[in-house]
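Chemist: Attaching a predicted model along with its sequence, questions to come.
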Amino acid sequence: MLFTPRFEAFHPPHAPGRLFRALALAGLTLLGGCSLVPGYQTPALPLAPQWSAKDPSATSADAAGGAWWREFHSTELDGLIACGLNDNYTLKAAVSRVDQARAIAQVAGAGQYPNLSLGGNYQRQNNYGTTKKSSVFAQATYEVDFWGKQRATADASQALANASQFDAQTLRMTLGASIADTYFQVLSLQERVRLAQSIAADASQVLDLVQVQASQGAVSNLEVEQQRNAQQTFQAAVPLLQQQLDAALYQLAILVGAPPEGFKVQQAGLDALQVPQPKVGLPVGLVRQRPDIQAAEARLISANFDVGVARAAFLPNLSLDLLGGIDTLAGGHIWSIVGSLAQPVFSGGQLTGQLHADQAHVQELTASYRESIIEALRDVETQLSAARQLDQAYTLNQSAVDSAREAARLAQVRYRLGSTDFQTLLVVERTQYQAEDSLLQVRLQHLQAAVGLFRAIGGDFGAPTLAATPSSPSQVPQS
């Protein structure tokens, strides 16, 4: 059904003012109409009172946000992360997407307000006489949001803008962790290259000794070739590790927004770094800390508003057009009101299908929201377990390295004195290299587990960030 009353008349000058005030009053009255948006409640999910992988003797202090990377006590790492958060191009693109989402939300919210335009025309004819005609008018168009459709559309778009903000914060959180992980990998590979070079140099000295003994008939050429093979094996590890080091260094440059050519780090080795022990708080706090969980809920809220929009589409739609101005030819004011009332009657199932699709979308995002929570819980549990187990592994590997170094020293002394065979010397050489290389890798994993735990509990969620202050729904648009 379509009902279009139309009123056009000349009126005394004081009538348009009363008319505008009457329409404004009617609009404010209708704005207080009903909303068809379903009531929203955050989906419930049972949360354990404590972490399974946490040390029972540890306290349950709340997790602390902020610049977590400073806990490693590396000024170079602090500078790299600061550069990355400021210059990384992927993060800049994410910030631009936030601006786009906010602009789209502003466009969507414009439907809640009247559309006002000014115009005029001037006409002059001089065929058999002079005729001048001019008019100035203002036109306002307004769709009365009695069922809350426009408000729900604006709120749905604003919720998506908030989700975009949380997405950018998730990227920020991941970027900081990636910079720290890659930086530690660079330092570890530097040490592994130096270790391989040192072990290869030691093996070269032993090879010289074995060659002297072979020239004196004390050993055979078999021992010479075996030691040569060990020395070449250690040397062959150097270019492979160097290639991994170069790749990690170039990746670190990209993460901090710098060209890879000439990019270097100043710190040498991992020994100067401290391994922090983050406070993880309780599982219930994770929902408020992780931006990916907040983004999932923001999308769920948006979908809930979409259901209200789909419901309102079944009901009548009322729009008002107001025109008022001055006509110089008539010598007075002119005004008109056009009201349009439209009620959908038959759409071939389009409106019903849209409603069902939006309701199904809410169910989908509800499941996704719950999935994001249990994935975050798993992430924290995994990192807690890794931090605890790698702490023990590092202590054990350090003891193994100490034993391997002492065994290698004793084997070389005894071999020079002729009290041990060459096979024993060869075994302890390789054992020492493997033990020291394993220790460096465990040290790296230990540091990265701490980074992973900081990331898992939400990163620097306590500091002012892109997603800390999302815009409120349905703001008044700016021209």
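Modeler: Nice, I can see it.
Chemist: going forward, measure contacts and count neighbours with C-alpha atoms only.
Modeler: Fine.
Chemist: Quick one: the helices in the protein, in order.
Modeler: For the chain, the helices defined by DSSP state H cover 15-31, 75-87, 89-109, 149-215, 221-255, 286-289, 291-312, 350-417, 422-456.
Chemist: buried set for the second one?
Modeler: Judged by neighbour count (16 or more other CA atoms under 10 Å), helix 75-87 contains these buried residues: 77, 78, 80, 81, 84, 85, 87.
Chemist: Put together CSV for those, with distance to residue 138 on each row.
Modeler: Below are the buried residues of helix 75-87 laid out as CSV (distance: CA to CA, whole Å):
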residue, distance to residue 138
77, 61
78, 59
80, 57
81, 55
84, 52
85, 49
87, 48
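Chemist: Let me know how buried residue 288 is, in neighbour terms.
Modeler: 12 (other CA atoms under 10 Å).
Chemist: sorry, that was for residue 461
Modeler: Per other CA under 10 Å, the neighbour tally for residue 461 reads 24.
Chemist: here comes the other one, which I'd like you to weigh against the first:
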Amino acid sequence: MNAPLKPAVILLSLALGACSLDPAYTRPDAPIPASYAVAGDGETAIRPDSWQAYFTDPELQRLIQAALDHNRDLRIAALRVEEARAQYGIQRADRLPAVDATAAYERSRALYTPDQTINTDLYRVGLGISGFELDFFGRVKSLSSAALESYLATQEAQQSARASLIAEVAIAYVNVRALAERIRLAGETEASRTQGYQRTQRRQQTGLDNALDLKAAELQLESAKASLAALRREQAQAVNALQLLTGQPGQPILDQDIALDRMAFAPLPAGLPSALLENRPDIRAAEHRLKAANANIGAARAAFFPRIQLTTNIGLADGHLSGLFSGGHAKVWAFSPQLTLPIFNHGRNRANLDLASVRREIGVAEYERAIQTAFTEVSDVLASREQIEAQITAQMRITDSEKERLNLTNRRFDKGIANYLEVLDAQRSLFDAEQQLVQLKQLSLSNSTTLFKVLGGEWQPQS
């Protein structure tokens, strides 16, 4: 090895093995209880390893897959990952020297005597390293680590967006199916009230019913028509919202007659709160951001120490272009390390270190908040699940009672014991009870979907 190049090689070796001034990272303790206040059912159930194993309805699976393929918000999240990956690649490249090929031509005129000047031509070609920082104190390494953690945080954010999108599509689909069921009930009610109105007309013409009974029957019929129109408007809007989530506006949704009772999802155990740290991508993203802030402290600390930049070049030179390649050239080299030691910069380095330290504390608080938010969301879902099921059981009994009440009232009306206003009141109460029962079943399915989301979505995320 040429003696002049040995110092550069030695310095380069030291730079690649630089020390680090990053603070030792320790994961903060999770500021949550060790268990949920309300234990979930099916604690021994096996966790599904994909969303397909949890959402088993074929049409819902088709819609979720369409959303994963075409949803623009998810596409933006994926592009953010690519952006962060590119930024990390740029930062990582700074840890290694960039070797450039150079070619130069120089023509100069020098004064040889008071009356004589000399023109000189010089051609040069070579390879060189320009401005490479020898990372003795780990500044560049810390910046590279921070960029890596930011990239990983962006990846986790994409997984979080994916889980949210899957849940949103499922909830929107349940809403469409619930509205279809409510429209069916409203249609049956309208048909029943049309028959009742026609019967009241005939009875009024024969003198069995009065004008007040006919007007009440007409009001009930128009109320049923208004409710049906409102539900159809809601259904059209719900379908549009679902199509937007799938990224395919205008694409039809399969009009399946699926009762909500047959849309139960697979059992999903809640597990322990500590599992949220590994399952929730938003918590993992917060921890990666915390690690990035930790690495930035190391970079800020390293700024207090000298920075050494290396510029070196080796090549060929000759006064004639043809001489560079015919053996008449001269070998030339240059080695110019530069040392920069901060002395007085008006407290800039101290302020940067303080800033990095504060941002790390912010990162700790955001990480802890993410954990507490996750714990609260799961607790809310578990607490609601039991009460929703109790509501459904009670509402089913109410609906059955309202059906029996209507049957009894109709029999009393046929025997002339009850008036038609009692029949109309019983019909109205049954319609309201049936609508509330469908809404509670919808709420139960939405609650199960939300549980999938707040527990972290997929446990083996697909690429």
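Modeler: Done, it's in. Keep in mind that this is a model prediction, so the values were computed, not measured.
Chemist: if we can go back for a sec, out of the helices of structure 1, which gets nearest to residue 140 of structure 1?
Modeler: helix 15-31 (10.0 Å; CA to CA).
Chemist: can you list contacts of the closest one?
Modeler: Residues outside helix 15-31 of structure 1 that contact it (CA atoms under 8 Å, 6 or more residues apart in numbering): 144, 145, 146, 148, 324, 335.
Chemist: so what corresponds to the first one in structure 2?
Modeler: The pairwise alignment with structure 2 assigns residue 144 of structure 1 to residue 134, based on TM-score structural alignment.
Chemist: From residue 142 of structure 2, how far out is the closest residue to that match other than its chain neighbours?
Modeler: Of all residues not flanking residue 134 of structure 2 in the chain, residue 15 sits nearest, at 4.6 Å (CA to CA, 6 or more residues apart in numbering). As for residue 15 of structure 2, its distance to residue 142 of structure 2 is 13 Å (criterion: CA to CA, to the nearest Å).
Chemist: swap in residue 154 of structure 2?
Modeler: When residue 154 of structure 2 is compared with residue 142 of structure 2 (using CA to CA), they lie 18 Å apart.
Chemist: circling back to that earlier point, turn the helices of structure 1 into CSV, columns for distance to residue 263 of structure 1.
Modeler: Putting the helices of structure 1 into CSV (distance: least, CA to CA, whole Å) gives the following:
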stretch, distance to residue 263 of structure 1
helix 15-31, 60
helix 75-87, 12
helix 89-109, 17
helix 149-215, 12
helix 221-255, 6
helix 286-289, 34
helix 291-312, 32
helix 350-417, 31
helix 422-456, 21
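Chemist: Out of those helices, which gets nearest to residue 68 of structure 1?
Modeler: helix 422-456 (6.9 Å).
Chemist: Quick one: list the elements packing against the closest one.
Modeler: helix 149-215, helix 221-255, helix 350-417 (3 or more CA pairs under 8 Å, 6 or more residues apart in numbering; DSSP states H and E).
Chemist: Structure 2: matching residues for that helix?
Modeler: Taking TM-score structural alignment, helix 422-456 of structure 1 hits residues 420-454 over in structure 2.
Chemist: Determine which stretch of the helices of structure 1 is the most buried.
Modeler: Mean neighbour count (mean count of other CA atoms under 10 Å) peaks for helix 291-312 among those, with a mean of 25.
Chemist: angle of it against helix 149-215?
Modeler: Put simply, helix 291-312 of structure 1 runs at 150 degrees to helix 149-215, going by axes from the mean of the first three to the mean of the last three CA atoms, to 10 degrees.
Chemist: mind checking how far helix 291-312 of structure 1 is from the chain centre?
Modeler: Distance of helix 291-312 of structure 1 from its chain centroid, counting by CA atoms, centre = their mean, to the nearest Å, is 19 Å.
Chemist: thinking again about what came up before, please report how far the residue nearest to residue 134 of structure 2 lies from residue 132 of structure 2.
Modeler: For residue 15 of structure 2, the distance to residue 132 of structure 2 - CA to CA - is 10 Å.
Chemist: which neighbours do the two share?
Modeler: In contact with both residue 15 of structure 2 and residue 132: no residue, using CA under 8 Å, 6+ apart.
Chemist: count of residues packed around residue 268 of structure 1?
Modeler: Neighbour count for residue 268 of structure 1, taken as other CA under 10 Å: 12.
Chemist: Now do the contacts for the residue mapped onto residue 231 of structure 2 from structure 1.
Modeler: Aligning on TM-score structural alignment places residue 231 of structure 2 opposite residue 241 in structure 1. Contacts for residue 241 of structure 1 (CA under 8 Å, 6+ apart) come out as 189, 192, 193.
Chemist: ok, and these in structure 2?
Modeler: Here is what carries over to structure 2 from the contacts of residue 241 of structure 1, by both residues aligned by TM-score structural alignment, their matches' CA atoms under 8 Å: 189, 192, 193.
Chemist: pretty sure residue 53 of structure 2 contacts residue 268?
Modeler: No. Checked against CA atoms under 8 Å, the pair residue 53 of structure 2 and residue 268 is beyond contact range at 10.6 Å.
Chemist: Which one's more surrounded, those two?
Modeler: When residue 53 of structure 2 and residue 268 are compared for neighbours, residue 268 comes out ahead with 21 against 14, by other CA under 10 Å.
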